[in-house]
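> give me a 3D structure for the following:
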Amino acid sequence: MLSHLVSLALLAASPTIAGPAPVYFAGETAGVGDPNPYYENGVYSVFYLKNEGRHPWWVTQSADLSAWSRPLEVVPVGQPDAPDDWTGSGSVIADPAGGYRLYYTGHDPEGRPKEVVMGARAPSLAGPWRKTPETTFAGPPDYDPSDFRDPFVLWNAEAKAYWMLLATRHESKAAIGLYTSPDLARWTAAPPLYAEASPLNLEVPDLFPEGGDWFLLYSDQRQARQVRYLTATHGAGGYAYGPYDALDGRGFYAGKSAGTGESRLLFGWVAHKSQRQDAMDFVWGGDLVAHAVRRTGPGTLAVSLPGDIARQFDTERATLSPTALEIGAADRALRVRADLRVKPGQRLGVAFNETASGRASTIVLDTAKGEAAFLYDGDPAHAPRVAFPPDADGRYTFDLVVDPRLGLGVIYINDFRALSFRYYRVGETTLSLFADGGFAALTGSVKVRGEAR
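Next comes the predicted model:
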């Protein structure tokens, strides 16, 4: 209960934002790096790498994804040439002996080893956090000393031990390494939990049990740069990719979850673009966005719009039908929810038309390929894409949120997959629906937030 009171006290320190509030967290002008969320007593504490300098750890908290606490630094970077010259991703866990433990990556570009696991402890989530250099350790000889990062710690009731997962390499393969501990202090190396042939890595791993299955998530460092998942019936494996294993497109990265059951959220960043220009490619770091993530059947995960985000939109602006396809201007945050039917194999989506330039961008759902993409100015070069299962009868539901303050959006397809996209000038566009052969059926609404927001 004490930690809950500390959380609420921290929430009370929320800064005031001038003008209409953004939909998502906006406490960092440069955006955030990897989020490392922790859930307790209804409050999400999102520890994250600050997207400045050498990436120190900061934290913000929210109970409703609307009001966020003022960010606080919790783990500063070390001195030059220290093992944590740069700090990298990790995790936070409650210590049964009292207080909390934070595990993070120490990265020294000139070090040998280059990456190590480091720690910090605190009596409460709000701190103060004290580094524990005596707990630092490097990987065993068969784990790559240059890729040994992102320690994710959980209690595995099935194994009756604490587990630590790491992004590493093993026998020239990309691996999710494994350590075990009886007490969060003594760690023993084990064979990798999972490995596959890849020249790049399986970053920021996450693992949780749900409904008789175990789900292993990672962010793919390869060209696709998607958050993907594998599943098994036991924590120890063997893990195999689930159906439609990418949860979002390449605009959303470093996804880590917190919560249980209906309260589980997947936090990641919607990437910024080079020079903050819509026509450029994505860069590291972005704005913090959360998806609801849930098990929908054996070995299957789905993502959808979190209820706390949906509840922000309480004022209906327009209704949609086969003869009323105009969504209207995106000069303020909006949500579009629609149930529709088209001829199977048809293309449909949302058109964004810039009022001044006439430039047209689109979200395209290709029901023949089972793929959604966001095409800025019609250009497929840097387009985020995600696969979804085509419906034999051509029936689809989508849920679109546009945040013009931050210049981004997310569309959820059948409450199953998400497509996050960056569009800095979205607030200068007018939106409408389209379908190549028209809509056989369409019901939907456009909602905005009340003036209080």
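
> all contacts plus neighbour counts: C-alpha atoms, from now on.
Noted.

> excluding its backbone neighbours, what's nearest the most centrally placed residue in the chain?
The centroid of the chain falls nearest to Gly268 when counting by CA atoms, centre = their mean (2.1 Å). In this structure, Gly268 finds its nearest non-sequential neighbour in Gly255, 4.2 Å apart by CA to CA, 6 or more residues apart in numbering.

> now do the same contact list for that neighbour.
With contacts defined as CA atoms under 8 Å, 6 or more residues apart in numbering, the neighbours of Gly255 are Asp34, Pro35, Val204, Tyr218, Ser219, Val227, Leu266, Phe267, Gly268, Trp269.

> this one as well, want them side by side:
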Amino acid sequence: MKGNYNIFYTPEKQYPGMPHGEMCGDFMPFYWQGTYYLFYLYKYCVYAVETTDFVSFGQPFLVLRNGSPDDQDWHIGTGSVFAHDGLFLFHYTGFCEGNQDADGKNEQVVMRATSRDLKHWEKDTDFYFRPDTRYYGNLHWRDPHVIWNEELGKFCMLITATQKEGACLRTGCTAVYVSADVRNWEHYKTLYAPRTFITHECHDCFRMGDKWYLTFSNYSRWWETRYRVADSFDGPWEVPEQDDMFDGREFYAAKSVTDGNKRYMVGWESIREDCRDSGRHLWGGNLLVHELVPRKDGRLGVRLPETIRQSFGKVLPIETVPMQGSFREDTEGITGDVPDGFGWAALGSLEETCLFRTTISWKEGTEAVGLMIHADAALEKWCQLRLEVRHGKILMDRYNRVDGDQSYQDERPVTFHENKAEITLVVSGNIMLVYVDDVALTSRCYEIGTGTVGIFAEYGSVRCTQTQLLEQETAEKPMGKN
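Below is the predicted model of the structure:
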């Protein structure tokens, strides 16, 4: 159950007590000529891995090595890659914690490297962008994200910054600088400053259809990636109605990438301390990719990338085994009636990595329906995807949240339509990724082995149709160019 090398990429197996530097995070995706180059932070340096489908990955390679404790890039932080005039440019953050409060020095500085082939990079020692204290504070100055802005006809660099004055831990803002040649940058404006968060990390900004979207992550409450919507780049930027996140509270530092047709959010799923369910969330984890789905009202949903879905082609057997309550099977599906409480039926055995999908519906007045995941017959151990239909939300629950373990549940608000939802569940190792229509919720369960997948209902009736349990066609591959 440790480590996920297929789909949920990580450069090495997870293990209890793994230190911060051994985890990977802050993926910086870049698409070029049919290949996604996923740059990421690892061991205080920048590495990259290639993929064409988010299913199989090449060997990771070193992109930028960190400097000495006296160098500005003693630790290297997040940035972005783009192409201009036959050259690839990587703007990144140079961290030197020893510089904080030192005269004439800065803890965080925007730096740059260049490449001709995306493999071999050279640091540009002439580029050194200090915090612009005319407009912003002197500490947070990182995560440069460069885009070509057709609306302005200029390159834009978004920077994680803070306002010079404001309430404690509420000065986070998005600074924008513009350039005509990507060499000389001038201040444009403070794009977004809601006086809500410590910082807005790992920005992205892009246009889909007739809307602009600004994405950022923050650690004020949880690990979380949020977004805002506007009709133009200059705003005003509005909070989407009902929900402004792409996944739950463990999906962080997501940036987008497009192949010119589809756009994906590429982030990481946080691990827990010592790989325990009761452990606190830590920085870094496994790659997690969602395909963006624009909604008619301008909000964004997500779905499983088609290439990942297509990798599951081996059909596994499904057999309805009622465990509690009244469940029956017919030629079109499975129906369960449990008017007096909880009931469930087992449907099949989960493999280490597999996909389960079904269309689930319920009668009006039903309290909750959903999936039992990694369950055993006695329900001594289990995970549960709950569609709390009367409360308009989905959540992931697990068996051992009693007495001394009262950690929170992972949940998302959902608008249910016509008492029906399409569910896709991907399990791989300790990761459980689920889509309910176009709403994602990813979680982990460390202290449990593989088990059964099933359906349940509470105080009502449930029906499942078009149900499939699938495994990938080939066994888990070792890391390497496949």
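
> after superposition, what is the TM-score?
Overlay of the two chains. TM-score (TM-score structural alignment, normalised by the length of the first structure): 0.88; 426 aligned residues with a CA RMSD of 2.2 Å.

> tally of neighbours for Asp220 of the first structure?
By other CA atoms under 10 Å, 22 other residues sit near Asp220 of the first structure.

> in the second structure, what residue corresponds to it?
Aligned counterpart of Asp220 of the first structure in the second structure: Asn218 (TM-score structural alignment).

> if we can go back for a sec, same check for the contacts of Gly255 of the first structure, but in the second structure.
Using both residues aligned by TM-score structural alignment, their matches' CA atoms under 8 Å, the second structure keeps these contacts from those: Asp34, Pro35, Val204, Tyr218, Ser219, Val227, Leu266, Phe267, Gly268, Trp269.

> run a quick check on the first one versus Ser89, I expect a contact.
Yes. The criterion here is CA atoms under 8 Å, and Asp34 of the first structure meets it with Ser89 at 6.2 Å.

> settle it for me: which of these two has more neighbours?
Between Asp34 of the first structure and Ser89, counted using other CA under 10 Å, Asp34 has the larger neighbour count: 29 against 26.

> which one in the second structure is aligned with the more buried one?
Using TM-score structural alignment, Asp34 of the first structure lines up with Asp26 in the second structure.

> from Ile76 of the second structure, how far out is its match?
From Asp26 of the second structure across to Ile76 of the second structure, the span is 11 Å (CA to CA, to the nearest Å).

> same deal with Ala254 of the second structure?
18 Å.

> just the helices in the stretch 201-350 of the second structure please.
Along the stretch 201-350 of the second structure, counting by DSSP state H, counting those that start in this stretch, helices occupy 306-310.

> actually the first structure, not the one I wrote
For the first structure, the helices defined by DSSP state H occupy 2-11, 307-310.

> what's next to the first one, contact-wise?
Residues from elsewhere that reach helix 2-11 of the first structure (CA under 8 Å, 6+ apart): Glu40, Asn41, Val43, Gln61, Ser62, Ala67, Trp68, Ser69, Arg70, Ser124, Leu125, Ala126.

> tell me which of the helices of the first structure lies nearest to Pro191 of the first structure.
helix 2-11 (35.4 Å; CA to CA).

> the closest one: which residues count as buried?
If you call a residue buried by 16 or more other CA atoms under 10 Å, then helix 2-11 of the first structure has these buried ones: Ser3, Ser7, Leu10, Leu11.

> ok, now how distant is the first one from Lys160 of the first structure?
Taking CA to CA as the criterion, Ser3 of the first structure is separated from Lys160 of the first structure by 25 Å.

> and for the second one?
Separation of Ser7 of the first structure from Lys160 of the first structure (CA to CA): 29 Å.

> check the burial of the aligned partner of Ala290 of the first structure in the second structure by counting its neighbours.
Applying TM-score structural alignment, one finds that Ala290 of the first structure aligns to Val289 in the second structure. Counted with other CA under 10 Å, the neighbours of Val289 of the second structure add up to 25.

> contacting residues around Val289 of the second structure?
Phe54, Tyr264, Met265, Val266, Gly267, Leu304, Pro305.
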